[in-house]
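Visitor: prediction below, plus the sequence it came from.
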Amino acid sequence: MDAGGGVRRRAREDDGSLLARVAQGDTTALNEIYARYGGPLFSFLFRLSGDRGTAEEILQDTLLAVWRSAGSFQKRSSVSTWLFGVARRQAHNRLRGVPPPVAAEPYDDLDPMPGPEELAVSGDRVQAALVRLPLPQREVVVLAFLNDLSHQEIAEVLGIPVGTVKSRLHHARATLRGCLDERMA
């Protein structure tokens, strides 16, 4: 548009600058954050809650929390890791002490081409087994296999040591294996 980049610069704006604009009250920047991360955050929240409606509500709570706390982002992690941390806190606030409901179908239009991990975990048997995991194990599985976060990134999102991430993944795999073996018998 203009010689300085104008609209084109904003179209390619990095996440940190976008979050700084959110902190200044720019709703367009919040919409861009939603456009970039709404799908992955919804998927994460759906897998934690097991219910589409609950996941939608938590996503709304997450965006409100991002709006209110964007100025507290200190660049100690990536924006995406920080966003998953905000979403996780909102999910814990909502789900604390509430058993997960029976799994529903996630949005069909969020990601038109789901990856192999999403296809593998989206099956009814696997989803039913996933919602039976304790929340700490479920969130590690979802972050690792559906959101493709590294052990270090998961540790940052959850505020736990990397060793704890590995331990939770190990126990979650064993539990999932047992649930799936039980259902196949």
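Guide: Received it, and whenever you're ready, just let me know what you need.

Visitor: could you use CA atoms for every contact and neighbour count after this?
Guide: Fine.

Visitor: what's in contact with the strand or helix carrying Arg89?
Guide: According to DSSP states H and E, Arg89 maps onto helix 79-95. Under the criterion CA atoms under 8 Å, 6 or more residues apart in numbering, residues 15-16, 19, 37, 41, 45, 48-49, 58-59, 61-62, 65-66, 73, 153-154, 156-158 lie in contact with helix 79-95.

Visitor: the structure to be compared is supplied as follows:
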Amino acid sequence: MNRPRGSARQWGVRSRIAACSDAELVALIADEHRDALAELYARHAGWLVARLRHRCADDGLVAEALQDTFVAVWHGAGRYHGAGGVAAWMWGISIRRLIGLLRKRRPEPVADSDQPAALVASVEELVLAGTEHGDLAGVLRSLSPELRAVVQATVLDGLTTREAGRLLGIPAGTVKTRMMRARAEMRGALA
């Protein structure tokens, strides 16, 4: 019989934990069961990394955000009350950790002489105004993936152009150009 290494008792605990739902695993984690955290990691780390990599080109930041996510799950499992799914809860933690890491690592703000600050703020105004004047979700879906990613990073996630560039793996100037294109397309679609 091919069993993992360890005693029969450990095998029994592991097999019972493997049969638990995600919510049951979180409850066990709240009671400090390390095997439950290992099982939750085995189930969710792969897709979390894939989604984080889709949002950030820096593998080091992705790995750090993933580690921070599971530390937060360990410490915060007792506060999970089942609203939404465990996967959605973990994704929320992951993306907030990634954004926090990006903000920590950003250099001191330097004024960009080639782009007025008012243009960046007007994108937010456009998106917020679009919620009153049209189908914003439909307009966002109609944008190309490159433009939609920039709008999502800068407007919805609140990142600066530099942070968005680091997240997406493109230069800050490209972020600005794509924002101008997205703004023009959104303005036309919402008019």
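Guide: Noted; the coordinates are in hand. These numbers were taken from a predicted model, which means no experiment stands behind them.

Visitor: residues in the second structure aligned with the next helix or strand after the helix holding Arg89 of the first structure?
Guide: As assigned by DSSP H and E, the chain's next helix or strand after helix 79-95 of the first structure is helix 116-121. Under TM-score structural alignment, the alignment places helix 116-121 of the first structure onto no residue of the second structure.

Visitor: could you report the neighbour count for the aligned partner of Arg43 of the second structure in the first structure?
Guide: Counting by TM-score structural alignment, Arg43 of the second structure corresponds to Arg36 in the first structure. The number of residues packed near Arg36 of the first structure is 13, by other CA atoms under 10 Å.

Visitor: SS state for Arg36 of the first structure?
Guide: Under DSSP: H, G, I helix; E, B strand; the rest coil, Arg36 of the first structure falls in the helix class.

Visitor: picking that back up, give me the mean distance between the helix holding Arg89 of the first structure and the second structure.
Guide: Compared with the second structure after the fit, helix 79-95 of the first structure shows a mean deviation of 0.8 Å (mean CA distance after the TM-score superposition for the first structure).

Visitor: hmm, back to that, from the contacts of helix 79-95 of the first structure, which land in helices?
Guide: Those of these mapping onto helices are 15-16, 19, 37, 41, 45, 48-49, 58-59, 61-62, 65-66, 153-154, 156-158, per DSSP state H.

Visitor: now the buried members of those.
Guide: Buried by 16 or more other CA atoms under 10 Å: 15-16, 19, 41, 45, 48-49, 58-59, 61-62, 65-66, 153-154, 156-158, out of those.

Visitor: which ones are touching Ala65 of the first structure?
Guide: Val86.

Visitor: hang on, I meant Leu140 of the second structure
Guide: By CA under 8 Å, 6+ apart, the contact list for Leu140 of the second structure reads 148, 186.

Visitor: circling back to that earlier point, which residue range of the second structure does the helix holding Arg89 of the first structure align onto?
Guide: Against the second structure, helix 79-95 of the first structure falls on residues 86-102 (TM-score structural alignment).

Visitor: got the buried residues for that stretch?
Guide: Quick answer for stretch 86-102 of the second structure (16+ other CA under 10 Å): 86-87, 90-91, 93-95, 97-99, 101-102.

Visitor: swap in stretch 25-44 of the first structure?
Guide: Across stretch 25-44 of the first structure, burial judged by 16+ other CA under 10 Å covers 29-30, 32-33, 38-44.
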